[in-house]
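Student: Fold the following and give me the result.
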Amino acid sequence: MSRWILGVTGGIGSGKTAVTDHFQRLGIVVVDADLAARKVVEPGQPALAAIAAHFGDRVLDADGRLLRPVLREIVFSDPAQRKALEAITHPAIRETLERELTAADSPYAILASPLLWESGQSALVRRTLLVDAPEHLQIARASARDGVSPGQIEAILKAQWSREQRLARADDVLLNDGTLAALQAGVERLHAGYLQEAST
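Tutor: All right, here's what the predicted structure looks like:
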């Protein structure tokens, strides 16, 4: 892929969606890794057939759809099973992302991925933008949004890269600890720079 691609990432509750929504309002195509991950396991997709072949019919409902909670329980209790699942899904996800990014018709495109570095998807992008927020804000936002206990949010945070690891790897950082208007102004400032960089 020769197009100029920005990778946008951030921990749970950091405000990634608010940021990518504003980039979209500015005319930039956003390709979402989470949506790609859902698409590749829809009925009729080769990845779903491979998952059923490996894990058995217990991971499918009566309509042949993936039972995510059942699969999640299996893979999070056994690292070898998680690796087996990733070996099935990661190539399919990457292929979907590459296809959608190549088809993007904006001056540059965005790959939004919560696990940009951990998944190796950062290899697809020219520059990375971290949406950053203090941990107490992440926990408060995510538990209010998802109706999940702060304890569960903390467990998710521990499973992801630390804030320090992300800050050390990011090319650009957008701190989201204020108002939505301030966040959107930050997006617009970065967007002007990215337009310039993508056109050279």
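Student: Only C-alpha atoms from now on, for both contacts and neighbour counts.
Tutor: Noted.
Student: measure the most centrally placed residue in the chain to residue 94 for me?
Tutor: Centroid check for the chain by Cα atoms, centre = their mean gives residue 113 as the closest residue, at 2.2 Å. The gap separating residue 113 from residue 94 is 12 Å, by Cα to Cα, to the nearest Å.
Student: what sits in contact with each of those two?
Tutor: Here residue 113 and residue 94 have residue 121 as joint contacts, going by Cα atoms under 8 Å, 6 or more residues apart in numbering.
Student: how far out from the middle of the chain is stretch 109-129?
Tutor: Centroid separation for stretch 109-129 versus its chain: 8 Å, with Cα atoms, centre = their mean, to the nearest Å.
Student: how about this one, so we can line them up?
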Amino acid sequence: MRVIGLTGGIASGKSSAAIILERLGAAVVDADQLAREVVAPGEEALERIVESFGAGVLNSDGTLNRAALGQIVFADPAARRTLEGITHPAIRKRADERLSRLREAGVAVTFYVAPLIYEAGLEGRFDEIWVVYLDQETQLKRLMARDGSDEEAARARIASQMPMEEKKKLGKVVIDNSGSREDLEAEVARIWRREIAAATSVSD
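Tutor: You can find the predicted model right below:
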């Protein structure tokens, strides 16, 4: 099975690109979805988060209060590393299980969607990496619109990741998402024909 890492910056459109790729026939494993799964009530990772950060990071129903936890870890790099030390191994284990099932099912191509592939040094886990790209000012506007955040907070979140221009240089394939949703669909379809469909027909 060909496993392709799909990454980009915050609000770059990774999820939108993944939806289009799924429609074209790829399997998709989303790290953000796995991250939500591993901190569900009853999961070991959630218990360890409460041990490290206190019961104040929980909602009244026992679920994780992401906003409360986010306020702690975004302001404190050491706290963020502690959180990553809890969640990343749990996410990796679940990802390996999901990919193993897809491989056993005979799936030809799977995209693993994750924002921090380069930052976390995970490049070696994939056959290749595709980057969903847009310029920083467009990224800033979309993040502010998406989250309702002010410019200062949005810039801080963008600054916590590798700059988009650097990721663009590192990706085997770059998907430009600077335009409309229709532009993105056309771009992904074009790249799919070139990178996936053509390779599949050659191997057949």
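Student: Please verify my assumption that the residue nearest to the centre of the first structure contacts residue 30.
Tutor: No. Applying Cα atoms under 8 Å, one finds residue 113 of the first structure not in contact with residue 30, separated by 10.3 Å.
Student: residue contacts, residue 113 of the first structure?
Tutor: The contact partners of residue 113 of the first structure, taken as Cα under 8 Å, 6+ apart, are 7-9, 32-34, 121.
Student: and the gap between it and residue 93 of the first structure?
Tutor: Distance of residue 113 of the first structure to residue 93 of the first structure, computed by Cα to Cα: 11 Å.
Student: Show me the common contact partners of the two, please.
Tutor: residue 33.
Student: Just give me the longest helix of the second structure.
Tutor: Assignment by DSSP state H gives helix 77-104 as the longest helix of the second structure.
Student: Could I get the buried residue list for that one?
Tutor: For helix 77-104 of the second structure, burial by neighbour count (16 or more other Cα atoms under 10 Å) applies to 79-80, 83, 86-88, 90-91, 94-95, 99, 102-103.
Student: Ok, stretch 124-141 of the first structure next?
Tutor: Applying a neighbour-count criterion of 16+ other Cα under 10 Å, one finds 124-125, 127-133, 135, 138-139, 141 buried in stretch 124-141 of the first structure.
Student: what's the closest of these to residue 49 of the first structure?
Tutor: The nearest member of these to residue 49 of the first structure, counting by Cα to Cα, is residue 124 at 26.7 Å.
Student: list the contacts for the residue found closest to that closest one once you drop the neighbours it is linked to in the chain?
Tutor: Spatial nearest neighbour of residue 124 of the first structure, chain neighbours left out: residue 5 (7.4 Å); criterion: Cα to Cα, 6 or more residues apart in numbering. Shown in contact with residue 5 of the first structure (Cα under 8 Å, 6+ apart): 101, 108-111, 124-127.
Student: again, 7 Å this time
Tutor: If you count contacts by Cα atoms under 7 Å, 6 or more residues apart in numbering, residue 5 of the first structure has them with 108-111, 125-127.
Student: Show me where the first structure has its strands.
Tutor: 5-9, 29-32, 109-112, 127-132, 172-175 (DSSP state E).
Student: Switch those over to CSV; also include distance to residue 55 of the first structure.
Tutor: Putting the strands of the first structure into CSV (distance: least, Cα to Cα, whole Å) gives the following:
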stretch, distance to residue 55 of the first structure
strand 5-9, 30
strand 29-32, 26
strand 109-112, 29
strand 127-132, 35
strand 172-175, 40
